[in-house]
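Participant: fold the following.
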Amino acid sequence: MKKVISAITALFVLTLTAGNLFAQTTGRISGKVIDQKNSETLIGATVNIEGTTKASATDADGHYVLSGLAPGKYTILIRYIGYQSKTVSDIEVKAGANTPLDVTLGQAQSQALNEVVIKATYRQASVGALYARQKNSIQVSDGISSDIIRRSPDRNTGDVLKRIGGTSVQDGKFVVIRGLAERYNNNLLNGSVLPSSEPDKKAFSYDIIPASLIDNIVVYKTATPDLPGDFAGGAINTITKDIPDSKFMETTLSIGYNSKATFKNDFIDPQPSGKYDFLGFSDDSRKLPPVYADNKAIYTSGTTNNQKIAIAQQFPNTFGSKTITTIPNINFQFVTGNSKVLKNEGRLGYNFALNYSTGYRESTGDRTQYNVSAPDQLPLYSFDRNIFSSTKTLGGLFSLGYTTSRTKLVFRNLFNNDFSKDYEQTNNALNRDGDPNNPIHYRGFSSEVTQNGVLSSVLEGQHTIGERKIIVDWAGSYGLSYRKQPDQRIVTIFSAPDGGEYLSLPSENSPLSNILGRVYSNLNENIYSGKINVTYPFKWLNQPQKIKAGGLYTYRDRDFTIDALGYVDIVGNGKSIQLANGTNIENVFSPQSIANNNIAFSRIDLQSTDYVGTSKLNSGYLMLDNKFSDKLHLVWGARVERYEQKLAATGKAVQNYVNTDILPSANLSYALTEKSNLRASFYKSVNRPEFRELADFRYFDYQNNFNISGNKNLVRSTISNADLRYEIFPSSGEIISVSAFYKKFTNPIEQVNLDNDVLSYDNAVSAEDFGAEVELRKKLNFISENGLFKNLTFYVNASYINAKVKFRNREEAKTPLQGQSPYLINSGLFYAPESGSFTFNVLYNRIGERLRFRGVDPHTDIYEKPRDVIDFQVSKRLFKNGELKLTLSDILAQTNALYYNIGDVNKIAYSAATDKIIQNRFNGFTTNLSFKYSFK
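Facilitator: Prediction:
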């Protein structure tokens, strides 16, 4: 208890005296001491400043801090029982700054009495630590560090993930790994499972986490028993910042320009605005009015026509809009943190970050529909489609950490709220209904607010017990994900032959919310999780070994509500309302007009089904980490998962699903040389249906104009995975690797087309996925040790994937998995001198044609056309502690296009001669200028 009180008191002192902390004249050295062979941190190593009595011991995280050092150059000596001692010289300390230094130690070769001391310079030691981490990872994985994130033009995690080998991002936020759609990924935040941010699928919207809050991201492409077993593409672990090495405070202000939206004087903004829109939160004015919400149960059967008209009058008349001139996008960020060494040699630290942004987006494009049986005929319909969006983002991070020589406690919190107010219009629309001689002209619009958010709180601990140094680590977490879409308003205005315009009001029995109506939906998902792991180290074959066991319990509950309401003629069989003589879209749904025209709502039951879902995951595992020699390393074991899922939808029978799976895995690594590895792995995994996929009812997808229906007969899919990888590490920060993988799916879950614009889900018979990956990261100093090439790094990672899925009714076609791309390319060129005073980088990204929507037959499959993305960034330090950064994003600004694969269905590459583009979206390019200032 005294330690806890001491820690809390120290935190308050740190916070209250923050202004003075940044004026110190001394510096510090800090970092981790790492085992050279396995990259594990060493607990209890001593670190001394040579020639002084100043010393530090590494804590439960292997971390040390030497503080209160006068500016100058130092040499440190690191000792640890059973390891060779090491001195590191030429360590420069600057006033008010931290010098980071991770050091590797090699195990002693004999029990000789004379101490052997390995000597290294500061740069040699830093390079060695980074090299050890790269080489000794047991899994096939890829990652990206905070340093690379800082030097990239990426503003959110979704952008960052595009830079990782074998990874692409769909719709700017959903991750596709090795060509497999987001459903095959496991999303972790600080090691704890993230709740889904989407109402209809297993996915997390990574664009809501600011890149500046990330310490590192690791994508595990093979499994070990201590990871959750429900992934086949990858497990994405996003680690946010916890205990800083030294005090810091930074502010960043960014101003952005978009070629489509900024300084636009005809940007459409739906009205009215809410009181809290400027913060990114919707107020109560958009909620479903209580007069309806409190009478849902009797609305359709126990309410008279006059009562229904009176209820419709209580809905706000919010169908107006105004034209504004947009200003540049603005982002502000404040980040601070500090750490302090306490009297008991413990260390306390915190990180705090606040992020706010506001901006505008405009997406223009068109939508065309063809008769696939006669694609050369006139289109069935076509229209322009423009979307105007004003956005707000408010997010923050707070982490508090306390560590001693045997214990580490960290409390991590992340919150982010993303708000978008959208106005979508269709202009110059033409619907031929299959008959070019009978055109129907119309225009339409919809207005909606979407508020997405995520809250994650994790309390984690690590304890080293006894002389054997048994490690016990645990975590308890709570996650909240929400998606609010209050009051989406949809209006379609038809043109009469005489040039006038009118609204078509259907009868009460045939409402169409996607033509004329309002939709209210709300999703909340909570996820509670607890885990514990015990690692027992021992020696065998004169090599360090470990046995690890643990368990995980996760409980999810989801509450989804939706009300789809169509405006109807409550007393007749339908009629038209002329928009003339003072009647317009801004007053046609006023209380007076509703009464005069007998307008009411009819609830569309097929699209208004609420549901509640719960799931429980109980899992345990046993894992052995065996080193048979200095070269051969095997991690193997098995995981058992029992999954219980329950779904209760309004008016439907409760659905229950229970599965128990045994999931073995093995990862083998062989060090061919000091700089190269050969890796092989095998693991079994599962893919379970999501709540919405099981929900046995239909709803309308307004974004893509499809009806979506669940399937209560879905079963979970099982996957067998195998990987082989050869990698070379020429020097620190460099890698050359070649990988191959194979995946066999049984009962894969795929979206299917039931015809008549209805999509559902089904288990295919099987699927196979073959792939290869190549990665190269190489410094160009071999060209010249002077000038530009000395500090220039080139990297490229590319993937080729060949996937086939076998359906019972489509066996003749080589159908790819949904969301699967045949190839991925990420590439870049970085210039970063040691001083870091001037840097630049150029980044390139491309994905192959991927299946977006499955058609009734292969000729109606809808694919996404490839596009090239080039980003550029240059930065320059100013005023000693300032940094000016210019970013150009998506310079080519190519359109996002969808097309029918009308030609050879076994060759999905786009062909302008035979395939038909059905949708184009153009978002423009973005320029961003930011200035960051560090208070040191």
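Participant: every contact and neighbour count from this point should use C-alpha atoms.
Facilitator: Fine.
Participant: now the strands for the stretch 401-550 of the chain?
Facilitator: Remark: strands assigned in the stretch 401-550 of the chain by DSSP state E, counting those that start in this stretch are 407-431, 440-465, 470-495, 501-505, 516-540, 543-569.
Participant: try the stretch 701-850 of the chain
Facilitator: Under DSSP E, counting those that start in this stretch, the stretch 701-850 of the chain gives strands at 706-709, 717-728, 735-746, 749-753, 758-763, 766-779, 792-806, 823-831, 838-847, 850-853.
Participant: any idea which of those gets closest to residue 606?
Facilitator: With distances scored as C-alpha to C-alpha, the stretch of the strands of the stretch 701-850 of the chain nearest to residue 606 is strand 706-709 (9.7 Å).
Participant: same for the strand or helix carrying residue 31, what does it pack against?
Facilitator: Applying DSSP states H and E as the criterion places residue 31 in strand 27-35. For strand 27-35, the packing partners by 3 or more C-alpha pairs under 8 Å, 6 or more residues apart in numbering; DSSP states H and E come out as strand 63-69, strand 85-93, strand 98-100, strand 103-105.
Participant: for comparison, sequence B:
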Amino acid sequence: MKLKFLILTLFITVLGFSQNKGTITGTVTDKDVNNQSLPFANVTLKGTKIGVNTDIDGKYSISVVPGNYVIQFSFVGYEMIEVPVTVKANETVTINKSIGSGSYKLEDVVVKASAPNRQKETALLLEQKNAVEIKQSIGAQELARKGVSDVATAVTKTTGITKQEGSGNIFVRGLGDRYNSTTMNGMPIPSNDPEKKNINLDIFSTDILEYVSIDKVYSSRLYGDFAGGNVDIISKDYKGKGFLKIDIGSKVNSNAVGNDNFSLQNGINSFGFSTSSIPTNALSNYNYNSLNLDTKNPIASTVGISGGKLFNVGSESKLNLFSTVNFGSDFTSRNDGTAKGAVNGSGVVNKNFEKYTLDSYNTNFTAMLNVGFKINNANKVSFNSVFINTSSLSKEEYTGFIVDIANDGNGLIRRNKYEKNTLWINQLLGDHKVSERSNFNWGVSLNSIDGDMPDRNQNIFRKEAAGYQLSTISAPDNHRYFQNLQETEAAANLAFDYKFDKTGEGEYNGKFTLGYNGRMKKRDFEATQFNFKTAASAAATIVDPNNLDSFYNQTNLSNGVFQIATFRGNDQVSNALDPQTYNGEQFINGGFLNTEYNFGKLTGVLGLRGEYVFQNINWNTQLDPSGGYDELEKIAFLPSLTLKYELNEKQNLRFGFSKTYTLPQFKERALFVYEDVTEVKVGNPDLYASDDYNFDLKWEMFPNADELISVTGFGKYIMNPINEVTIASSTNDISFINTGDFGYVAGAELEYRKTIFNRDDNNKLSAGINASYLYSTQELSTEKVIKETDYNVVFTDDKSKFTGASDLLLNTDISYFKSWNNNESTLTSTLAYTYFSDRVYAIGTNDRGNLVDKAFGSLDFITKIKWNKKIGIDFVVKNILDPKINRVQENASGDINVLSYKKGLNVGLNLNFQF
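Facilitator: The predicted model follows:
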């Protein structure tokens, strides 16, 4: 009876005690990101074990007994704020708090099941510190600070990565396009260039991303076609208050605005959506677009709108939406240029242009929709759709000596080119917590790319005393070229995680991950070139290069002044309009098993991946009018090992080893020829895959939340490496060849980020530098090439660097940050410098030296002012030093400069309004 009375008394006491509690509630926001709600922040009562994490909306609630407390607000990579509070019985106290980055040390941070804002530099650094994998990330905050507007430039701000001048192609640790891969949210995306494996990263605006992750160390979760690195674009996953933002801006290129004769082909839509197909009766009727030029006012503009909102659906579910639509244009111009082509081993130049210019107008339209649906705390699905349309309208002119055409240096080659690419990415992703021990995530994607060159036209002139005459030496001298690429790819990722070996603290030491990746790609490519051959009787006709419509018209075609024919023949040949084609299919199916285990200070991941690769290509081209077919099949077993050893709370030592392969691409194996003005590229059906062995050793230290020191040593051994090689031909053709039995790359990387001073987090000066040194060499075997291919190659040297490999890469920047008006007004100014040393463009043969892109550096200045919560101004000046860009062909008697020009300064001003 006494026991029952005691239990009843305790129950009543507890009940009465709980009824007399008070509540502390509120919302935590991120003052560094426009005071958006901050999910998963830590809210604790100082000196107690009472604490919670904020929910997806940044809200929290704590029930406590009446009394005086100090409430602490903290988050990964942010300062901790303490606020005194008095709690009374049966009352609710509301405390809303905004927190941001601080200067405290990483070891002071208490991490509690947090999901950091990966746009922030500090959060990404902490994620890098805690991750077992060896990778680098760069977030939206750092990209904005450095004035970066596209993904290609973004990745070059990380260690050991450069971008090929004039394109969005990147080199990772000296290894070019074929050695790298590109994904979005872990799913593969197609290429927009028939010559390239990877999509041009220039077309991705940083407006659509949360951060970019670069894996330079292989993990079995990735496809095995890996040696340089994988660039993963993580799209924005918006969480926070609803917002609407409008951006408008303008920019100019100093060369373009200083060019009084900036003109481009007439009749092309300025929004970049123009399409043009081969006209009807193209051989017998003249229905082509105008060749006349239209003078442009080279002042570019940008406009964009973006918005996001989170909705509560029931008691547990959340729906978050983010969308952005942007259109930008850009005028560029190369001046002070020279070019040379068809240089032989004795240094004789068959094309010597004392003047080279390139004017271009480029557009980028981007639209993205992200929809995330959190069903409950255990299940989330999301849908990402990205539509990108880019265009480039350019005019290249070469003036000078052309052997047998303009021997007096009185030649002129003009090439107008219009390119249009339309990419559509669709992804459906899911993440499901099956139990305390297990998790299942998946993804499916369907992507398509249309890569059009609706009308590339070229004319060669010879200037005589009376004026210009069209060349009649060869039919292709004057031509119009139409090209279309269509590629679709479906892909799927599946991964199941299972934790094991539970500790007394409720954590797990080990984890198994079983997964599958599959992708199916199909490419259809066709091209037709119409050659305009001037009749001998009209060879002396004087033409105006700026008014070619007066010569190329229906009247002159009907009168026999010129004829139109393809490589198959004129309108009397039944199949003359059949295009050159190549079609490719590729299937990759891979499965993997990862075992991760924490031995205390040492954590290791052992992975094994198996892949089956099948690639087939068929073609019908001018090199093989009867058509051909080729297959490539590969079964690969790819082990990998990653180790992380925690030297102390601030320092890690990491090790990575893996085996991978490098797969040749469709265009590299198709027997198709692409003719540029100064070079010709042709495919090699005998090309086959390389095998790669990769090694990394890295030490890193994190002195403070926003500071890093790291040193990395790496090596790669590549069997049967693939290179671009100048083959024996009259026009210096370049092809793709397994050039030897082996090659290797070794190098070191250094990264240092330092806060120079930080006063109350309102007045901050910081600096960063990353540098890499690279040594590469490979065997060059003439006998191997002759034995394995149909091409005649005699290497000038028996060893060479890898194409694209620079000995030294350098990125450095210094930034000043100032805030006032309770952080509603801010100023950020950054000075950034990038440098790369000489790198091989193509390997020389037949006594010709290597083609080498010479070293240069680039300096940019960026200032961003946020006047208040709603209005901001950005001012950017890029390429301040405006160095000369040079490509040389090495020669025993001295280097021959085959390409030289200046890009000019780019100055931009942007206004943004947020509601």
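Participant: just to revisit the earlier point, now the strands of the stretch 401-550 of structure 1 as TSV including distance to residue 627 of structure 1?
Facilitator: TSV is the format used below for those (distance: least, C-alpha to C-alpha, whole Å):
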stretch	distance to residue 627 of structure 1
strand 407-431	27
strand 440-465	22
strand 470-495	18
strand 501-505	74
strand 516-540	8
strand 543-569	6
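Participant: what does stretch 837-844 of structure 1 contact?
Facilitator: The set of residues external to stretch 837-844 of structure 1 that reach it, using C-alpha atoms under 8 Å, 6 or more residues apart in numbering, is 151-152, 825-833, 868-877.
Participant: now residue 659 of structure 2. Nearest residue, chain neighbours left out?
Facilitator: For residue 659 of structure 2, the nearest residue in space outside its immediate sequence neighbours is residue 693; the separation is 4.6 Å by C-alpha to C-alpha, 6 or more residues apart in numbering.
Participant: what lines up with that neighbour in structure 1?
Facilitator: With TM-score structural alignment defining the correspondence, residue 693 of structure 2 maps onto residue 720 in structure 1.
Participant: ok, now how distant is its match from residue 221 of structure 1?
Facilitator: Residue 720 of structure 1 sits 13 Å away from residue 221 of structure 1 when distances are taken as C-alpha to C-alpha, to the nearest Å.
Participant: between those two, tell me which one has more neighbours.
Facilitator: residue 221 (23 against 19; other C-alpha atoms under 10 Å).
Participant: return the residues in contact with that one.
Facilitator: Residues counted as contacts of residue 221 of structure 1 (C-alpha under 8 Å, 6+ apart) are 139-142, 232-235.
Participant: possible to save those as JSON lines with secondary structure, distance to residue 534 of structure 1 and neighbour count?
Facilitator: Below are the contacts of residue 221 of structure 1 laid out as JSON lines (DSSP: H, G, I helix; E, B strand; the rest coil; distance: C-alpha to C-alpha, whole Å; neighbours: other C-alpha atoms under 10 Å):
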{"residue": "139", "secondary structure": "coil", "distance to residue 534 of structure 1": "20", "neighbour count": "20"}
{"residue": "140", "secondary structure": "coil", "distance to residue 534 of structure 1": "23", "neighbour count": "20"}
{"residue": "141", "secondary structure": "strand", "distance to residue 534 of structure 1": "23", "neighbour count": "18"}
{"residue": "142", "secondary structure": "strand", "distance to residue 534 of structure 1": "26", "neighbour count": "18"}
{"residue": "232", "secondary structure": "coil", "distance to residue 534 of structure 1": "26", "neighbour count": "30"}
{"residue": "233", "secondary structure": "coil", "distance to residue 534 of structure 1": "27", "neighbour count": "26"}
{"residue": "234", "secondary structure": "strand", "distance to residue 534 of structure 1": "24", "neighbour count": "27"}
{"residue": "235", "secondary structure": "strand", "distance to residue 534 of structure 1": "22", "neighbour count": "25"}
